[in-house]
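>>> Give me the fold of what follows.
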Amino acid sequence: MVRSTHATPRAGRGRLVVLNWRDCWHPEGGGSELYVTEVARRLAAEGRPVTVLTARYPGAARTEVREGLRYVRRGGHLTVYLWAALLLALGRLGPLGRVEQVLEVQNGMPFLARLFTRARVTVLVHHVHREQWSILAAPLARFGWFMESRVAPRVNRGCRYVAVSDVTRTELAELGVRAADITLAFNGTPPVPPFEQRPESTAPQLVMLVRLVPHKRVEHAMHAVAALRARHPGLHLTVMGSGWWHDELLAERDRLDLAEAVTFLGHVEERTKFEVLSGAWVHLLPSVKEGWGLSIVEAAHVGVPSVAYADAGGVRESILDGVTGLLALDLPDLVAQVDRLLTDHGLRHELGEKAKVRAVGFTWEATATTVAGVLDAG
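This is a model prediction of the structure:
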């Protein structure tokens, strides 16, 4: 259990402010928010006072202490950046004294904390959002990409960076971030909670663990089901997760006549998540882009291999192609790779067992140790 403490920080471990546009309880929170929470908890457990600034959402307290972390919630999707600038400039985010360190989580739009504080700033990047910006309206997309690709690298020149995959590290270097300033810290995975292991179903089962937003491309998984139903009787897709794209996905399910073949469970508890994963044949993550793909390793923990797109960023590292899962080039190839795993039981079980062995090596303790080392590097 991570202990809550307000002990005096040890030498070099100053008061830390984490800037992230959402926390892990936000209705749109996902893997990147979990990463920040798991790391911040462990930093606080060392005796380092941690304040996390995020956007507000219905039912959230403006300020609270939770699991050893002080949360300050202000503004919404866009105005949280203005609030961060104001509170940093006014020195209102360090309840136990001045802020000494800032961990800025750059999810596309940067906070540019360096302009508003003299504290040492470290920038955490899950992935570069070049592909995601194109999903938005053109003016906002151009502005967002300009801020991420041009403004942020200039403002943060000389800052230390943390990247969650080597793909992200390479893309940051392409934007002008000095390679020597970037440290790699993979996602960890928490211990799997006690759950009831489900036997593999006699009917083929696909599963997704994902936020319901456009760039996750749940539609591609449904198209795979539609294409393969005739070859694999009883084929079923279960989608776990919630998000604002839910109604559009239901409409697409109806259009494809898949009401009985695709189930949306919404947000589920940890125990349910692993129970559903354990009974699946194949996990799908056909996203446009992932910094890492935490759900891939969660599925691996219960011996389920994954299929994702080869050009989707960090999935090229969370999946070892042909060893722990398969990577596809496009939608027709995704369908072909899923068909391959549904047909070849020996290959599917071999990839699943290798994925399970590899998953054990990713821990949040190792992630937090790496991030702490970057924060305290001076």
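>>> make it CA atoms for all contacts and neighbour counts henceforth
OK.
>>> Count the neighbours of residue 326 for me.
Neighbours of residue 326 under the rule other Cα atoms under 10 Å: 24.
>>> typed the wrong thing, it's residue 99
When neighbours are counted by other Cα under 10 Å, residue 99 comes out with 23.
>>> Wait, residue 109 touches residue 146, no?
No - judged on Cα atoms under 8 Å, residue 109 makes no contact with residue 146 at a distance of 9.4 Å.
>>> quick one: which of those two has more around it?
residue 109 (19 against 14).
>>> so how far is stretch 160-168 from its chain's centroid?
13 Å (Cα atoms, centre = their mean, to the nearest Å).
>>> In stretch 244-251, which residues are buried?
246, 249, 250 (16 or more other Cα atoms under 10 Å).
>>> one more, for comparison:
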Amino acid sequence: MSQHAPVLAAAPHITETAGLAALSPPRTARAPRRIVFLARRDLANSAAGGSELLVDRIAEGLAAAGHGVSLVCGGPAAQDRSYRVVSAGGDAGHFLRARRTFTRRIGETDLLVEVCNGMPYLAPLWHRGPTLCLVNHVHTDLWDMRYPAPAAALGRRLEHWALARAHRGNLVMAVSESTASALTRIGVPEDRIRVVHNGVEEPGPLVPKATEPLFLAMGRLVEYKRVDLLLRLWERVRPVTGGRLVIVGDGPERQRLQAQAGPGVVFVGRVSEQEKHQLLCRAWLLLHPSAVEGWGLVVTEAAIRGTPAVGFDIPGLRDSVQDGVTGVLARGESAFVSAWCTLALSDGKRGRMGGAAADRAAGFTWRHTVDQFRAVAAEAYARHSEVRV
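Next up, the predicted model:
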């Protein structure tokens, strides 16, 4: 086992991953007071997802603890936060304006957190102060899904260079052990990686399960979420289980997916938090056919409400789903269909998995996430000070 390793969230159900032993950052380190996040989107953006929710919950927690927090992002910027949000321009153009916006509208900071979701900001090339890199998942395979070969190859090389080389010497925070492993594979030293898991909201009073089969898929409708695959599998499941498949979310793929959908499929678009809560409670199963995940926040959002998940055996979901305990991780399309049908037809097995999912999800709290982030931020700040000395 390596001498150095990432921080693992201290929940009773977390076990060590091979080669990644728990190592806490120095508790004596002073946490930076002024913290700036540099990210692609604010939570107010219609394309916001799990990454934006993670940053928002950490920023809210830091602000409540007395830190001065700002977010520099692209696109819409909400003004009703407990922290400052500044837009640097449009979704693509803000990458070029991020440095100027930071210099003119933010200025001094104790720690800059670059959220690298594929396209990097290359902050270490223009910011000489303490810097921390936050990574949800390495986009290695996603480049080929979204761009033609030359552009995909360029984007992949730039992402890998930014994480392994531009941020050399900086700590890199990953949201799961799977993401940590992906970082080591592209050359990020293991002793610079820290793992801080996503939290989950306490759901409040639960709503009873639907009396008829109700299956739920929730997330942004983009290629790598593979809702098109789910719709094809539904045609094999529906004759066995009956019921409805409800698709929650919006995105560029929605029109195509709606045209592909067969009987029993309902697209509801974006929903309020109350509607989301009710659907997650009432659903018999959460279906998550994504090809790539860093963690899969919706899995724990469903789990805390007693709803088990069926997904594919991919990095990220291997962290948020305990296969055979809190859900099922399928190793192929037929296995996915089999798990879906089996759990739909077995009230007892589905109920036991739902209970186990709720118990495990209760160990992931946003308060713990914020505490772990503060510890990593303090270490990143201290490391920079030591280098300067």
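>>> Please state their TM-score.
TM-score of the superposed chains, computed with TM-score structural alignment, normalised by the length of the first structure, equals 0.89; 351 aligned residues with a Cα RMSD of 1.6 Å.
>>> Strands along the second structure, start to end?
Remark: strands assigned in the second structure by DSSP state E are 34-41, 68-74, 84-87, 111-115, 131-135, 171-174, 193-195, 214-218, 244-248, 265-269, 285-288, 309-312, 327-330.
>>> Tell me the residues of the first structure aligned with the first one.
If I follow you right, that is strand 34-41 of the second structure. Strand 34-41 of the second structure lines up with residues 15-22 of the first structure when matched by TM-score structural alignment.
>>> Kindly report the same for the last one.
Using TM-score structural alignment, strand 327-330 of the second structure lines up with residues 325-328 of the first structure.
>>> Looking at the first structure, name the residue matched to residue 377 of the second structure.
Match for residue 377 of the second structure (TM-score structural alignment): residue 375.
>>> Not including adjacent chain positions, what is the nearest residue to that match?
Leaving aside its sequence neighbours, residue 375 of the first structure sits nearest to residue 122 (Cα to Cα, 6 or more residues apart in numbering; 6.6 Å).
>>> The one you found contacts residue 160, correct?
Yes - using Cα under 8 Å, residue 122 of the first structure is in contact with residue 160, at 5.0 Å.
>>> Which neighbours do these two have in common?
Shared contacts of residue 122 of the first structure and residue 160, defined by Cα atoms under 8 Å, 6 or more residues apart in numbering, comprise residue 374.
>>> dump the residue contacts of residue 192 of the first structure.
With contacts defined as Cα under 8 Å, 6+ apart, the neighbours of residue 192 of the first structure are 274, 301.
>>> what does it align to in the second structure?
Counting by TM-score structural alignment, residue 192 of the first structure lines up with residue 203 in the second structure.
>>> Same question for residue 242 of the first structure.
Checking TM-score structural alignment: residue 242 of the first structure goes with residue 250.
>>> ok, back up a step: neighbour count winner among residue 122 and residue 160 of the first structure?
Neighbour count, other Cα under 10 Å: between residue 122 of the first structure and residue 160, residue 122 has more, with 26 against 23.
>>> show me what contacts that one?
101, 102, 103, 104, 159, 160, 161, 162, 374, 375.
>>> go with 10 Å
Residue 122 of the first structure makes contact with 18, 101-105, 113-114, 156, 158-162, 181-182, 371, 374-376 under the criterion Cα atoms under 10 Å, 6 or more residues apart in numbering.
>>> For the strands of the second structure, give me TSV that also has distance to residue 227 of the second structure.
As requested, the strands of the second structure are exported to TSV (distance: least, Cα to Cα, whole Å):
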stretch	distance to residue 227 of the second structure
strand 34-41	23
strand 68-74	27
strand 84-87	31
strand 111-115	26
strand 131-135	24
strand 171-174	26
strand 193-195	29
strand 214-218	8
strand 244-248	9
strand 265-269	11
strand 285-288	8
strand 309-312	12
strand 327-330	16
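>>> Go through those and name the closest to residue 346 of the second structure.
Residue 346 of the second structure lies closest, by Cα to Cα, to one member of those: strand 285-288, at 11.7 Å.
>>> Pull the distance from the closest one to the chain's centre.
Per Cα atoms, centre = their mean, the centroid offset for strand 285-288 of the second structure relative to its chain is 16 Å.
>>> Stretch 35-43 of the second structure too?
14 Å.
>>> Check stretch 106-123 of the first structure too.
With Cα atoms, centre = their mean, you get 20 Å for stretch 106-123 of the first structure.
>>> That one corresponds to what range in the second structure?
So stretch 106-123 of the first structure sits over residues 116-133 in the second structure, by TM-score structural alignment.
>>> For the alignment partner in the first structure of residue 194 of the second structure, which non-adjacent residue is closest in space?
Matched across to the first structure, residue 194 of the second structure falls on residue 183, judged by TM-score structural alignment. Among residues not flanking residue 183 of the first structure along the chain, residue 162 sits closest, at 4.9 Å (Cα to Cα, 6+ apart).
>>> The one you found -> the second structure?
Per TM-score structural alignment, residue 162 of the first structure is aligned with residue 173.
>>> doesn't residue 375 make contact with that match?
No - when contacts are counted by Cα atoms under 10 Å, residue 173 of the second structure is not listed as touching residue 375 (11.3 Å).
>>> Who has more neighbours out of these two?
Legend: neighbour count by other Cα under 10 Å for residue 173 of the second structure and residue 375, higher for residue 173 (26 against 22).
>>> who are the neighbours in contact with the more buried one?
Here residue 173 of the second structure is in contact with 6-7, 113, 115, 132-136, 179-180, 192-197, 373, 376-377 (criterion: Cα under 10 Å, 6+ apart).
>>> what about residue 291 of the second structure, neighbour count?
By other Cα under 10 Å, the residues close to residue 291 of the second structure number 18.
>>> Likewise for the one 3 residues further on?
Each residue near residue 294 of the second structure was counted by other Cα under 10 Å, and the total is 29.
>>> Would you mind stating the distance between it and residue 66 of the second structure?
29 Å (Cα to Cα, to the nearest Å).
>>> ok, now residue 44 of the second structure?
Note on residue 44 of the second structure: its distance to residue 66 of the second structure, by Cα to Cα, is 23 Å.
>>> what's the answer for residue 194 of the second structure, then?
In terms of Cα to Cα, residue 194 of the second structure sits 23 Å off from residue 66 of the second structure.
>>> go on, residue 158 of the second structure?
In terms of Cα to Cα, residue 158 of the second structure sits 36 Å off from residue 66 of the second structure.
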